[in-house]
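**Q** Structure for the following, please:
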Amino acid sequence: MSNALDGKVVLVTGASSGIGQGTALALSKAGARVAVGARRADRLKSLTQDAPGEILALDLDVTDRQSVQNAVTATVDRFGSLDVLVNNAGVMLSGPILGADLTEWTRMVETNLLGSMYAVHAALPHLLAAKGAVVQISSTSGRTASAASAVYGATKFGITAFSEALRQEVTAEGVRVIVIEPGFVDTELASHISDPAIQAMAKSMAESMRTLQPEDIASAVLYALTQPEHVAVNEILIRPTDQTR
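**A** You can find the predicted model right below:
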């Protein structure tokens, strides 16, 4: 595994915690040179200290197109190329449609969907040159819509559609597009829900099962990225064994 990623350059968005942080560490351990970006750039310091390989920490807001372009440029300037983009930045502000705070809808669409699109757009010329890969961290909510998660699910369904169109456009050029769809993962994602009842429900559901860990998702990412070049693992659905839907 380490040989396949040794020396490769990877940009991971949303790397200040959870899946992004775990994936960045796993990639570094596998020999990759990793650029990590997040709005909470101060939280990247521990990641740069814990990673065994070279890490570039970037102040990155995926909702800002210039910030995204700057992050890609800084990565290429530092390492000379870009082989893999891991689109992980995301927010989950679940709640019912009736009476919803529409600013939360906007934040989810801008972060989860448009943010990942901006990152692909900025990185794609470099990924084409490297015959690299795009990894989209989606969700089981990108397959099955559910009450109180309409907009979050819509952003994840959007990622699936965008990724399939992207795959059709670039696969003949050697760029692989990988969608990872995790179920319940032990991260702080649900803690940002502003509706107390929905947050309590999410907490109760998580406590009812053996949740996935960020490292489990990182392992799936590494599996997909370390396949032979002629093998494209386009989609991985990964749930806790205890999760029924």
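**Q** okay, CA-based contacts and neighbour counts for the rest of this
**A** Will do.
**Q** all helices in this structure, in order from the N-terminus.
**A** 2-5, 18-29, 45-50, 65-79, 102-108, 115-130, 150-170, 196-207, 214-225 (DSSP state H).
**Q** Please enumerate residues in contact with the first one?
**A** For helix 2-5, the surrounding residues in contact (C-alpha atoms under 8 Å, 6 or more residues apart in numbering) are 27, 29-32, 225-226.
**Q** Let's see this one next, to set against the first:
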Amino acid sequence: MSDDFGSELDGKVAIVTGASSGIGEATAKSLASRGASVVLAARREGELEALQTQIEADDGDALVVPTDITNDDDIDALVDATTEEYGRIDILVNNAGYMPLTHIADADRETLQTTIDVNLTGLITLTHAVIPTMLEQESGHIVNLSSVVGRFLMENGSHYNAAKAGVKMFGDSLRLDVAADGIRVATIEPGSVATELLEHIPDDEIKEGIEEYAAGLRPLQPDDIARTITFVVSQPPHVDINEVLIRPTDQVQP
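**A** This is a model prediction of the structure:
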């Protein structure tokens, strides 16, 4: 295992969704480097298996569970596989995301529904499936990936803005329900990050405009967000970091 980090998470079990690339991949590596056993969840099994190989080559522990976060059966199978393999769930990183930015008048209903399903409904459903295990343990940590646009408005993204704002409200409300049971909840709100999310944008003009804007920044890297998440979940049990807004130094909009 890497000596770059300590062993604060030894014995902990973490599920990371959207682990096949970007922030999810970087977070899985970071948590494993601190000693956590990491359950890798995403649709692309080949990428997950490649990540598992990398983690295990560094003396880490990883389990691959192909998962479509919009499928209830997949969610149940992910939780079952985790508890069968490890007997507990200490950390859930709800990272899976989808950002098909477009003007609302140009969006089809499937795009609108999928945006909500991936970014919000799937997140809530998986959290719902994990909570009973954490309640039984009287401990756990839920980390939800929202976005800077869950707090500040962005053109051509009303459906995406709504989903990410919902993530923030869900996390804040969830904490009211579970804090007394030893379960911590954090919302991470990244600004511009160099990930695959831009590839989801169907409108070429909007995509080019965002790419041009991003080119004028020094964007965050997935490792930057991974370090933040690892810091949040490595705090002692009496410390609950509820919210982190993290942007490139030169990003002032949104």
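**Q** hmm, back to that, figure out which of the helices of structure 1 is closest to S141 of structure 1.
**A** Closest approach to S141 of structure 1 among these is made by helix 150-170 (4.9 Å; C-alpha to C-alpha).
**Q** In TSV, list the helices of structure 1 along with mean neighbour count and distance to A190 of structure 1.
**A** TSV is the format used below for those (neighbours: other C-alpha atoms under 10 Å; distance: least, C-alpha to C-alpha, whole Å):
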stretch	mean neighbour count	distance to A190 of structure 1
helix 2-5	16	32
helix 18-29	24	11
helix 45-50	14	22
helix 65-79	18	25
helix 102-108	16	13
helix 115-130	20	19
helix 150-170	19	12
helix 196-207	14	7
helix 214-225	19	14
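**Q** can you list those in JSON lines and add distance to I236 of structure 1?
**A** What follows is the helices of structure 1, written out as JSON lines (distance: least, C-alpha to C-alpha, whole Å):
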{"stretch": "helix 2-5", "distance to I236 of structure 1": "19"}
{"stretch": "helix 18-29", "distance to I236 of structure 1": "15"}
{"stretch": "helix 45-50", "distance to I236 of structure 1": "26"}
{"stretch": "helix 65-79", "distance to I236 of structure 1": "26"}
{"stretch": "helix 102-108", "distance to I236 of structure 1": "23"}
{"stretch": "helix 115-130", "distance to I236 of structure 1": "18"}
{"stretch": "helix 150-170", "distance to I236 of structure 1": "12"}
{"stretch": "helix 196-207", "distance to I236 of structure 1": "21"}
{"stretch": "helix 214-225", "distance to I236 of structure 1": "8"}
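**Q** hmm, back to that, so which of the contacts of helix 2-5 of structure 1 is the closest to V185 of structure 1?
**A** L27 (18.9 Å).
**Q** which one in structure 2 is aligned with the closest one?
**A** Correspondence of L27 of structure 1 to structure 2, assessed by TM-score structural alignment: L31.
**Q** With A89 of structure 1 instead?
**A** Under TM-score structural alignment, A89 of structure 1 pairs with A96 in structure 2.
**Q** Not counting its neighbours along the chain, what's nearest its match?
**A** Distance criterion C-alpha to C-alpha, 6 or more residues apart in numbering; nearest residue to A96 of structure 2, sequence neighbours excluded, is G18 at 4.1 Å.
**Q** Next, count neighbours for the residue mapped onto the one you found from structure 1.
**A** Mapped onto structure 1 by TM-score structural alignment, G18 of structure 2 lines up with G14. Residues lying near G14 of structure 1 (other C-alpha atoms under 10 Å) number 27.
**Q** show me the contacts for G14 of structure 1.
**A** 20-21, 36-39, 87-90.
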